[in-house]
Structure formats: structure tokens, C-alpha cells
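> here is my input, please return the structure:
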Amino acid sequence: MVDLLLGQVIRFCDIPMTDQAFGMEHLTQGAVVVKDGRIVAVGPAEDVKRAWPQARLHDYGDKLISAGFIDAHVHFPQTAIIASWGKRLIDWLNAYTFPEEMRLADPLYAKTIAETYMDLALANGTTSMCSFCTVHPASVDAFFTAAQRRGLRAMGGKTCMDRNAPEGLRDSAQSAYDDSKALLHKWHGVDRLSYVITPRFSPTSTPDQLRALGDLWAEHPDCLMQTHLSEQTDEIAWVRSLFPQARDYLDTYEAFGLLGENGLYGHAIHLEPREIDRLSELNAGIAHCPTSNTFIGSGLFDMAGMVGRTRVGLATDTGGGSSFSMLRTMAAAYEIGQLRGTPLHPAFLWWLATQGSARSLKIDDRVGNIAVGLEADLIVVDLASTPAIRQRMSRADSFTEALFATIMMGDDRAIASVWVNGEKHH
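So this is what the prediction gives:
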């Protein structure tokens, strides 16, 4: 069956960094045609309707048709502890994260959390995500099974830790390698799923474990590798004490084969000049997690300094992040930009949550935009979803001004419909 969606349409041909939103295309009366899970046509409504007279019509009026949001860095096992009061990162991990992650040793509990997370993500318009699982292989199975059942393009991997973590969450260098390899062979490339090699961060892995995971990555270079980098200043000091021979935090990965173009490094707030140069030289990926950075008090990411130098995506960082909503995450990214004196344009924020995140995950040839040939992961956004937003939008002088009201005040009520791989989800 061929489906034809009518409404406003937003898509991108470049990074819209300027105030004029260069790189963004907005169709006031647009149309998107979906067939066999892919986008086969996009353009002005009347032209597309004329070319596809037999298509099944879905008229969304003045609602906005967009690529689905893509969450570049999430911890699905932390779904149940989101918005837990905390102090600093290490305190928060010990008080909330590690006890909760131990519960996912139970496959039934892991399944429950995975199902809950997927439902919440989709309700907020997130159609792809890259997640840390727990040390337990069953948590990876639960995550991928839940994603597969919904037809999602999802990425994730077993979190590996062999020190500085509770006994119930530690593996070893050998078991991290063996488990990760077995899970990679089980899930990588199945349907729309991709396995990601996942050391949590340097402080919770011995050099032997980092080396083992670097070896695994070298054997499977098409896989992504995800970890954390330079989130908090006291974390960086801890890394320095654990790796006194390292030039800097990034060097603790580079020394063991865990730095490359297919690497995705979460946070990357407090970087040294050498680290910035290396990430830029390799065009490595960075996941910006603004609600997490403010919630845990980590610092202010330098978006303006990094986006032109390497691949940057946007992420909720659930549950260190305080929301499942990429709209709320865009708003937080804007607020952090303001605090750094670099305001981010509404079109750029939207790009960051769609094509930018897809680029950071190396999947922008498949999702993250509305273009012929891409997979049809789409959302329909109500730009007047609440009375507060509606009254502000009524005074907007431009499309991006109206869009900005939903970015700053919108939530799951703004997501009117979600399409996953060409199928209407709701």
C-alpha cells in the first residue's frame, strides 16, 4: 500500500547554523509519499497528489511532518529512576544507577523496563536510539527484542565494567569480550538493529578490559563503539589518578584502540585542546546531553566550538537526563547555548535532534531526514498542542518562530502521530 501524508514539511539539505535557517526547507503545504517502508516522494502537496492519485491519504492539516527524533545516547535501564535527586555523578551512580541496573539481572524485569522505555520514547516522537544496556546479556536481549517488535532502527550494547562497580555489575576482561562478541553475532544487522561495543567509561574498566574491547572493535570495525568522556571535572581527576601515564582522558581510550571515526563519546564537556584536535581529526561522534549536564551539574557543552569540527548529536541521556522528550532536550540545548553566549537557531535545534543525531550514529544514509530513498521514520507534530503554545504561535511572524514555541514548551502532547519504517504506529 502507498501512503500519502499531507501537512507542513520540514527537511534539511545542510546544517542550518545561521539566523536565516539556511539549509532548512519548509513546505507550508507539503506531502510525503511512503511505500514499502521508504520515502518515495516529497514536495508541494498539489504536485504530489497529482502524481500519486491512488495513494491512501492522511491529511494532517497544518501539523508538521518531520523525520522522527533520534536519541544518540540513552541508558534504557535507568528508565525507572529518571528524575532522582542527586549530587555529583559518582554519588548519583552509587545511590541510584548501580542498584537499579543490578535489578536487570532478572530477564523479566529487564523486559518490563525495555518495553516501558520503548513506549515512552515513541510517545515522545523518538524513532531511533542508541542505548547502553547493563552488564547482563539478558538486558541486551530485552532491549533489542522490544525494538524489533516495534520495527525500530535501534542501537545498543552490553555495558562492560570490571572495577569500581558493585560485584553484581562487574564482569571481567575476558567475559566482556566473550559476551559482547556473542551478542554482536546474535543481533548486529538483524532487521534494523545494530550492536554497539560499550565500555561504560575508563574508571570502571581495567586496562585489560579496555584492551579486550579495543581488540573486539578492531575485529568488527563496522560497529560503533560508545562510552563517556569528560563529563565532570572530578571524574576527570579520577581518571587521571587511575591512568597516570595517559596524556588526558581521551588518551585512556586511544591507548587501547577505542578511538576512531565510529566512536561515539557522550558529554565531552571539559575537553583539552589535544582532545578536541584528535576528535576533529578522526571525525568522531559526540553526544550532547543537555538535560543531564544541567541536572547533574556537569557543565556547559561548547556546541558552537564543536559542531563545525566533528559529528555532534543530541541525546536525552535517560535517566541522568531528566526527560524522555527530545523537545525538552532541544530546549535545554538552547538554554546552555544562551549561557555560553551562542544562541542556537530553532532550525539548528531541530536538525540536531534528527539529522545531526543520525550523522553522529553514522545512520544518516538511512534515517534522520525526509528525502527520497530514506527509511520512513516520521513524526507528525502539532504546533499548537497546548493553550500556552497555541496563544504564542498565533503571534508568530515566521515558521521558525512558531517552531521555537513548541521546542521550548512542547512535550509528548505535541506528537500527533508516529510512523515507524512506513507503518503508522499511532
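> going forward, measure contacts between C-alpha atoms and count neighbours the same way
OK.
> what about K186, how many neighbours?
12 (other CA atoms under 10 Å).
> and if you look at Y177?
22.
> that one against G214, yeah?
No - using CA atoms under 8 Å, Y177 is not in contact with G214, being 9.3 Å away.
> another for comparison:
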Amino acid sequence: MKKILLFLIMILSLTVFSNIYEVIPQDSKAVIVLNNAKTVYDDLKTVPIFGKILDDPTYAETLITGMIDAYIQSLDLNSDEVYSGFEKNVGIFVIEPQNNNYEFGIVLGPLDDGKKYIEVFSKVIDALMPEDTGINFYYIVKQSELQDYLIITTNKNAYENSKLNFIPKKRYNETGIYEEINTSTLNGYGFSYIKDNYLYSKFNLLTDSQITPKNVNIDSSEFFGLYYSKTTYIPDGSSLNLNKFGINLPEDLINSILSKSDWAEQTGTINLSMNDETGDIESNFAMKIKVKTNSSFDEIEKIIPEDITKEKLDKDYIKISKTVNEKSMIMYIWKKDDFLYISNLNKIELKKYENSSQKLSSNILYKELKSKIPEANIGAFFLDLKPLISFLKDFFGVEGLDGEFGGLGSAIASKTPDGKNIIEFNFIMK
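Model prediction:
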């Protein structure tokens, strides 16, 4: 009886303490580990936005798995053999064997027979990868606590020459997703998990900067309908990327504005519709950036580059434009009191969105999520997916997509127990 009990304890110990980190390179620049991957996926479907997409009423999971099953069977493989490789732990790592030369790998396990999975996954991946990509995958079986792990990597030599046993900054044994990044510019770690049908995420970003916490109460902020963000922490050298609008403003201009700013906020929305005649999807995007800054409008105007056309519309109000691929990209910049405004719409067009906007405190989703994460002291972000969900509902003619979907994030200036500065990012999604 004692021998049987001892044997059962040994088996249980191997299952509990088998360590995926032992087969991940110690000097990895980025690591993501899904603890109990199948449970993570099943739990994710309890989060309303993912459940509605993957399950009832759109049934994307059924459609996708049907296509995958058909493909796997065409390779004379059993679908269950492929899926079982992802049931326990899944890891992803990025290494830098040479400067600015990155390789990545995927870790699956523990597995009953790692060599069997080499045959399964090599057949699937080789069939999927186009020959002209120039990317090769190599398959290695490693053991941790006498359990097999399959490593699929783009550089076998780099992996085998790496010192293994990655030590995470913080160990999480719960079901969820661990994330860590270690580069010359970013250093931090976090954990995501599902609880009570919400997706929670916390990420701690280490920083050398001494950050002064400020009030970031956004309850009365203007919300156009899709997203809102605000920050009171503007690091040196910060930039504002407007390339998606076709306007590439120089860093000197952005740095000049932000270096003299107390805070910046942005809100926007998108209206999607179907053209009945052409069948094309048409979109109208509206966004407004508001910055509290000590920069004068003359200072800002003088450093706008010559290749951007400027048209003065009024005092401290200009239209800037640039032709990109035979299409004119337009932005409007103006200043009123201590506030600088940037928008893709002129003042009159923007006023329509301002008049129809709501305070965040009136948004049902925002009110629901606000109490579930720590209060921000340097930045906040809110996303309401109703404009997109509403279009999908009409586009696919699917019923059952009613509800509140989106997320809320907060950024907090804090310190580690040993006194290091960190920015703690908290996020919740429904």
C-alpha cells in the first residue's frame, strides 16, 4: 500500500511541478506562457466579447475548427493529436543571438511522447508554410522533471547554444497567461486571467523615471463613442504618431508640444455602413486630440515642415494637408486658451460629434468596469465596442449580439518593494 501511495505521489508531483520555464532560454527578450492552455481558452469564452464571437451567436469557433479539421485530415492526421499538443502549457519566446537579429520559438508540454509530436507538427507546419518565405522550423524535444516538451524554433543552433531555465520575475501558478519583456528599452512583466466572466490583466513596466502621480478623474470627460485615453505622464522624447492619417509630423514639432504639456487626451469613433449599390464597406472616422500645453501657436506653426501645406483659417487655426498616393490627407490644428486641438475634422464638422458625445460617467460599460480595477494616477484608457458590434450585427444579420462589450485600463505610478519605479498597467475586458 505504501508503495502504491508513494507512486501516486510521484506521478502527481511530476504533473504539478513539471516546469516549462526550464526549457526556455534564460536570456529571452520576450516570453509568454499560457498556464493550462485549454482551460485558459475555455475560460476566455466566458468573457462576453469572446464568447459572442467564438460561440453563440456567431459560432466562429465551429467554422474555424471545421476548416482546420478538414485541413488536418487532408494530411492523413488525426485532429485530436494536433489539439492535444496545446492542452497543457504553451510558451512563446524571442531570443536575440546577434544584435537586432531575432529568432523565436514555441514550447508545448508536458507531452506524453515528444517525438510523436515532431512528426505531427512538422507535417502541419511544412504544409502551411509557403516555400518562398525563407523561414525554416526546427523541432527539439527537451525534458523537465522527466516530462517531454516540444520546442519549435526558427534557429536550432541559437536555441541549443542558449543557457536554459528562464527565471520569471514573478511566479504565477494559477491558470492564466504570463508575459515578460526584457529589452534595452522595455523591461516588465505581467499576468492575465479570467475571473467572473471578465478578462483581467496587470503589467508592471520598470522605469528609471521618477513619476509624480496626479489626478486622472475622467468621469466628466467627453466621449465620442469608440475610445478615449488620457495621460498626465509624458516622458521625454515622447512622440505622437499621426501616420495613419497620412500626416507625418516631425519629432521636433511633437516634442516641442509635449515637453511643455501637462496632459493629453484623445477620443474618437468610427461609423461603418454598407453601400447598397457597390456593396463596399464605407467608414467615417472622427477623432480629437486635446493637449494642455504652454507652447504658443506661433511656436507650433513655425516648425511644421515645408512639405506639408498650411492654410490659415483663422487666428491660431490652420489646416494642414499632404498628398499621399494621389490622396489628400488633411488635419486641423488650433489653439484656444491653454489647449491645443488636433482633429481630422474642421471645427464645424467636429462640433456635430461634440454635441452628440456623452460624458464617460453616463456610459453603462464604463460605470460597470470602473470599480473593478485600481484607480489611475497617471493615465487611463477606455474602449467601447458598440460601434463595431452594431455594424457586425447588421452586416451578418445575426441576432444575440446585444450587450456591453469593451475594456477599461488604468496606469498607476508605483514602486517595487525594493524602491524601483514602475508603471502598473491594469486592464479589464468584458
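> mind checking the TM-score on these two?
Aligned and superposed, the two chains score 0.25 in TM-score terms (TM-score structural alignment, normalised by the length of structure 1); 199 aligned residues with a CA RMSD of 7.8 Å.
> helices of the stretch 101-250 of structure 1, start to end?
With DSSP state H, counting those that start in this stretch as the criterion, the stretch 101-250 of structure 1 has helices at 107-123, 137-149, 173-187, 207-219, 233-242.
> in the second one, what counts as buried?
By that I understand helix 137-149 of structure 1. 137-148 (16 or more other CA atoms under 10 Å).
> tell me the most buried of the helices of the stretch 101-250 of structure 1?
Highest mean neighbour count among the helices of the stretch 101-250 of structure 1 (mean count of other CA atoms under 10 Å): helix 137-149, with a mean of 22.
> I'd like to know which elements that one is packed against.
helix 107-123, strand 153-157, helix 173-187, strand 193-199 (3 or more CA pairs under 8 Å, 6 or more residues apart in numbering; DSSP states H and E).
> which one of the ones you listed lies nearest to P207 of structure 1?
helix 173-187 (8.7 Å; CA to CA).
> the inter-axis angle of that closest one versus helix 207-219?
Counting by axes from the mean of the first three to the mean of the last three CA atoms, to 10 degrees, helix 173-187 of structure 1 lies at 30 degrees to helix 207-219.
> now do helix 173-187 of structure 1: everything it contacts.
137, 140, 144, 157-158, 160-162, 193-197, 206, 208-210, 212-213, 216 (CA atoms under 8 Å, 6 or more residues apart in numbering).
> what's around D80 of structure 2, how many residues?
D80 of structure 2, neighbours per other CA under 10 Å, totals 10.
> tell me which element it falls in.
helix 79-84 (DSSP states H and E).
> mind listing what's buried along that helix?
Quick answer for helix 79-84 of structure 2 (16+ other CA under 10 Å): 79, 82.
> helices or strands up against the next helix or strand after that helix?
Counting by DSSP H and E, the next helix or strand C-terminal to helix 79-84 of structure 2 is strand 89-98. If you count contacts as 3+ CA pairs under 8 Å, 6+ apart, strand 89-98 of structure 2 packs onto strand 30-35, strand 101-111.
> quick check: angle from the last one to strand 30-35?
Computed with the same axes, to 10 degrees, the direction of strand 101-111 of structure 2 lies at 10 degrees from that of strand 30-35.
> who are the packing partners of strand 101-111 of structure 2?
strand 89-98, strand 147-153.
> tilt between that strand and strand 147-153?
Counting by the same axes, to 10 degrees, strand 101-111 of structure 2 lies at 150 degrees to strand 147-153.
> same question for the first one.
In this structure, strand 30-35 of structure 2 runs at an angle of 140 degrees to strand 147-153, with the same axes, to 10 degrees as the basis.
> looking at the helices and strands packed on strand 101-111 of structure 2, which is closest to F382 of structure 2?
strand 89-98 (28.4 Å).
> buried ones in that closest one?
For strand 89-98 of structure 2, by 16+ other CA under 10 Å, it's 89-97.
> tell me the one of those nearest K292 of structure 2?
Set against K292 of structure 2, the nearest of the buried residues of strand 89-98 of structure 2 by CA to CA is V94 (39.2 Å).
> that closest one and V31 touch, don't they?
Yes - if you go by CA under 8 Å, V94 of structure 2 and V31 touch, sitting 6.6 Å apart.
> is it fair to say A41 of structure 1 lies in a helix?
No - A41 of structure 1: not assigned to a helix; according to DSSP: H, G, I helix; E, B strand; the rest coil it is strand.
> how about the nearest residue to it, chain neighbours excluded?
V33 (5.0 Å; CA to CA, 6 or more residues apart in numbering).
> give the contact list for that neighbour.
2-5, 39-42, 48.
> which residue ranges form the helices in the stretch 101-250 of structure 2?
Ranges of helices in the stretch 101-250 of structure 2, per DSSP H, counting those that start in this stretch, are 114-128, 156-160.
> and of those helices, who's closest to E354 of structure 2?
From the helices of the stretch 101-250 of structure 2, taking CA to CA, the stretch that ends up closest is helix 114-128, at 48.4 Å.
> buried residues in the closest one?
114-115, 117-118, 120-121, 124.
> now do the contacts for the residue nearest to S343 of structure 2 when sequence neighbours are not counted.
Closest residue to S343 of structure 2 apart from its sequence neighbours, by CA to CA, 6+ apart: K288 at 4.7 Å. By CA under 8 Å, 6+ apart, the residues touching K288 of structure 2 are 266-268, 341-344.
> against S292 of structure 1, how distant is G337 of structure 1?
15 Å (CA to CA, to the nearest Å).
> higher neighbour count, those two?
The residue with more neighbours, out of G337 of structure 1 and S292, is S292; 25 against 20, by other CA under 10 Å.
> state the helix or strand in which the more buried one lies.
helix 290-295.
> tell me the buried residues in the next helix or strand after that helix?
The helix or strand immediately downstream of helix 290-295 of structure 1 is helix 303-306, counting by DSSP H and E. Judged by neighbour count (16+ other CA under 10 Å), helix 303-306 of structure 1 contains these buried residues: 303, 306.
> just after helix 303-306 of structure 1, pick out the following helix or strand.
With DSSP H and E, the next secondary element past helix 303-306 of structure 1 is strand 311-314.
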